[in-house]
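1. Here's my sequence, what's the structure:
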Amino acid sequence: MSIKPILFSSWSSSCSWRVRIALHLKDIDFTIKPVNTSKGEHKTKEFQEINPMKHVPALKIDGKTLIESLAIINYLDEAFPQKPFLPTNIYQRAQSRAIADVIASGIQPLQNMKVLKYTAKEGESLNLNFARHWIKEGFESLEEIVSSSSGKFCVGNEVTIADIVLIPQVTKARQFKIDLTPFPTICRIEKDLKVLEAFHKANPLRQPDCPNDLTDYNKSFFE
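-> Down below sits the predicted model:
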């Protein structure tokens, strides 16, 4: 790999966060190209040429541009097989993929800003109760799943794609003021993951586009 990969990323985007974790787990040196979604940079004609879906992340690597966080993570796992994101056991591989899909398909899309704006009632800017309902319901199912599959992490004792996807979602749940007390397994796994170097480096607070004027309250979600 002669040219350093470029990650089009937004500091607090959970999907961007997943890919940053994956890149750091693989020890891949990469450059971040910040995309300010609050200013609509993801909707520009220039960015649409990079990702027609008009959202982050996108990754330029090996002369190609990849989109969608799980597709990018799977590409990295196949292109750089060291420190694999899936267990060798075929059943645990399926479990890891299932947990990642539960979060990436069943929970995270229902908290997206465009969904919350579209479903808002007259006079509301965002339908926060919509997001809280689906995050809480999703976590109830997720807690049951990881309670049976986990060792130290989501599936057994090695970091998998499930853990990569879990960390950003737990933080988003806190931002939406979800009480995480009923989900002790999820919280325990999060605590064990946060001390790992790759997860530390990928943290939103350590990104070049993280705002300098964040309040201590807003910083607390990511710490």
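2. From now on I want contacts and neighbour counts done on CA atoms only, so please keep to that.
-> OK.
3. Which parts of the chain are helices?
-> 14-25, 45-50, 69-79, 90-106, 113-118, 128-149, 161-175, 184-194, 197-202, 216-220 (DSSP state H).
4. For I61, which of those is the nearest?
-> Among those, the nearest to I61 by Cα to Cα is helix 69-79 (9.6 Å).
5. Can you name the residues that contact the residue nearest to K33 when sequence neighbours are not counted?
-> Once flanking residues are discounted, K33 sits nearest to F8: 4.8 Å by Cα to Cα, 6 or more residues apart in numbering. Contact analysis of F8 by Cα atoms under 8 Å, 6 or more residues apart in numbering lists 16, 32-35, 56-59.
6. ok, now with 6 Å
-> By Cα atoms under 6 Å, 6 or more residues apart in numbering, the contact list for F8 reads 33-34, 57-58.
7. Just the residues you listed: which are in strands?
-> If you go by DSSP state E, these have 33-34, 58 in strands.
8. can you redo those as JSON lines with distance to L110 and neighbour count?
-> JSON lines is the format used below for the ones in strands among the contacts of F8 (distance: Cα to Cα, whole Å; neighbours: other Cα atoms under 10 Å):
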{"residue": "K33", "distance to L110": "26", "neighbour count": "16"}
{"residue": "P34", "distance to L110": "24", "neighbour count": "19"}
{"residue": "A58", "distance to L110": "21", "neighbour count": "24"}
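9. Tell me how far the closest residue to L66 other than its chain neighbours lies from I107.
-> If you skip the residues right next to it in sequence, L66 has L59 as its closest partner in space, 5.1 Å away by Cα to Cα, 6+ apart. Noted for L59: a distance of 23 Å to I107, by Cα to Cα, to the nearest Å.
10. Let's see this one next, to set against the first:
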Amino acid sequence: MKLYSYWRSTTSFRVRIALHMKGVAFETLPVDLVKGEQRAQDYQVINPGKGVPALVLDDGTVLTQSLAILDYLDRVYPEPALLPVDPIERAKVQAAAHAIALDVHPVNNLRVGGQLKALGHNQDDVVIWMNHWMTEGFTAFQSMIKTDTKYAFSDVPGLADVCLVAQLYNAHRWGTDMKPFARLLEIEQACLALPAFDAARPENQPDAG
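-> Model prediction:
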């Protein structure tokens, strides 16, 4: 498989974690979002959304959107599972994951920051904006997860942990106040101690700058 990825992309980070967790071999093809390589015509053929990640399967099929890719990986490579079997528990894990992947990330990505600047806001404004939404999202996430497990919902990591750890990378990068979120930092520490999460870290990618 080939993964079109950018080292600092939180959505790419999610997919890298899952690929490593499931032991799926892949080749990283960097797409420099800062340089605008995602807008190149040849890349738009691969991903019309002009973003990352995009996963090219062995037969040439292209999958886009990180949550869709994660769902595919979980169905084709079911062990270790990202989601529990029980329908209620499954919905709870998805809800927490979506609190970050659908509520925080879409208003915090590079495109949104660029548009805010185009509307006259400066970098400080953009950072305040991002930290506001991360704080909102982390507050919701922390109230949705369990308090007596090693990871967000159990003693093995799952989809919620994958989404959390990727977003926490941005939180540390932009100086989000993490004092109210000790539980989330404990989960992050436990996750990053695992080889799959460590291998997926942005700084361990071939295009890390």
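11. still on that earlier bit, among the helices of structure 1, show me which one is buried the most.
-> Highest mean neighbour count of the helices of structure 1: helix 14-25, a mean of 24 (counted as mean count of other Cα atoms under 10 Å).
12. Tell me which other helices or strands that one touches.
-> helix 161-175, helix 197-202 (3 or more Cα pairs under 6 Å, 6 or more residues apart in numbering; DSSP states H and E).
13. How about the contacts made by G151 of structure 1?
-> Per Cα under 6 Å, 6+ apart, neighbours of G151 of structure 1: N157.
14. how about it, what's its match in structure 2?
-> Matched to structure 2 by TM-score structural alignment, G151 of structure 1 sits across from T149.
15. Report the outermost residue of structure 2 with respect to its centre.
-> G120 (28.4 Å; Cα atoms, centre = their mean).
16. ok, back up a step: what lines up with the residue nearest to K33 of structure 1 in structure 2?
-> Under TM-score structural alignment, F8 of structure 1 pairs with Y4 in structure 2.
17. just wondering, since we're on that match, how far is it from A190 of structure 2?
-> Counting by Cα to Cα - Y4 of structure 2 and A190 of structure 2 are separated by 27 Å.
18. got it, and S12 of structure 2?
-> 20 Å.
19. How about V93 of structure 2?
-> 18 Å.
20. now do V45 of structure 2
-> For V45 of structure 2 relative to A190 of structure 2 (Cα to Cα), the value is 39 Å.
21. Then R75 of structure 2?
-> 25 Å.
22. Over to F153 of structure 2?
-> 13 Å.
23. next one: D177 of structure 2
-> 20 Å.
24. Also G36 of structure 2?
-> 34 Å.
25. which residue packs closest to I72 of structure 1, ignoring adjacent ones?
-> L66 (6.1 Å).
26. wait, M21 of structure 2
-> M21 of structure 2 sits nearest to A196 (Cα to Cα, 6+ apart), 5.1 Å away.
27. Aligned counterpart of that neighbour in structure 1, please.
-> For A196 of structure 2, the residue aligned by TM-score structural alignment is A198.
28. what's the distance between its match and V159 of structure 1?
-> 11 Å.
29. Same question for V102 of structure 1.
-> In terms of Cα to Cα, V102 of structure 1 sits 17 Å off from V159 of structure 1.
30. can you check P34 of structure 1 too?
-> 27 Å.
31. What of E68 of structure 1?
-> 21 Å.
32. Ok, E140 of structure 1 next?
-> For E140 of structure 1, the distance to V159 of structure 1 - Cα to Cα - is 22 Å.
33. got it, and I145 of structure 1?
-> 16 Å.
34. Ok, P182 of structure 1 next?
-> P182 of structure 1 sits 23 Å away from V159 of structure 1, taking Cα to Cα as the criterion.
35. Looking at those two now, which is surrounded by more residues?
-> V159 (21 against 12; other Cα atoms under 10 Å).
36. and that one, what is it in contact with?
-> Counting by Cα under 6 Å, 6+ apart, V159 of structure 1 has no contacts.
37. same thing but at 7 Å, please
-> 85, 153 (Cα atoms under 7 Å, 6 or more residues apart in numbering).
38. same check, this time on A200 of structure 2
-> Counting by Cα under 7 Å, 6+ apart, A200 of structure 2 has contacts 13, 16-17.
39. in structure 1, which of the residues you listed remain in contact?
-> Counting by both residues aligned by TM-score structural alignment, their matches' Cα atoms under 7 Å, the contacts of A200 of structure 2 that remain in contact in structure 1 are 13, 16-17.
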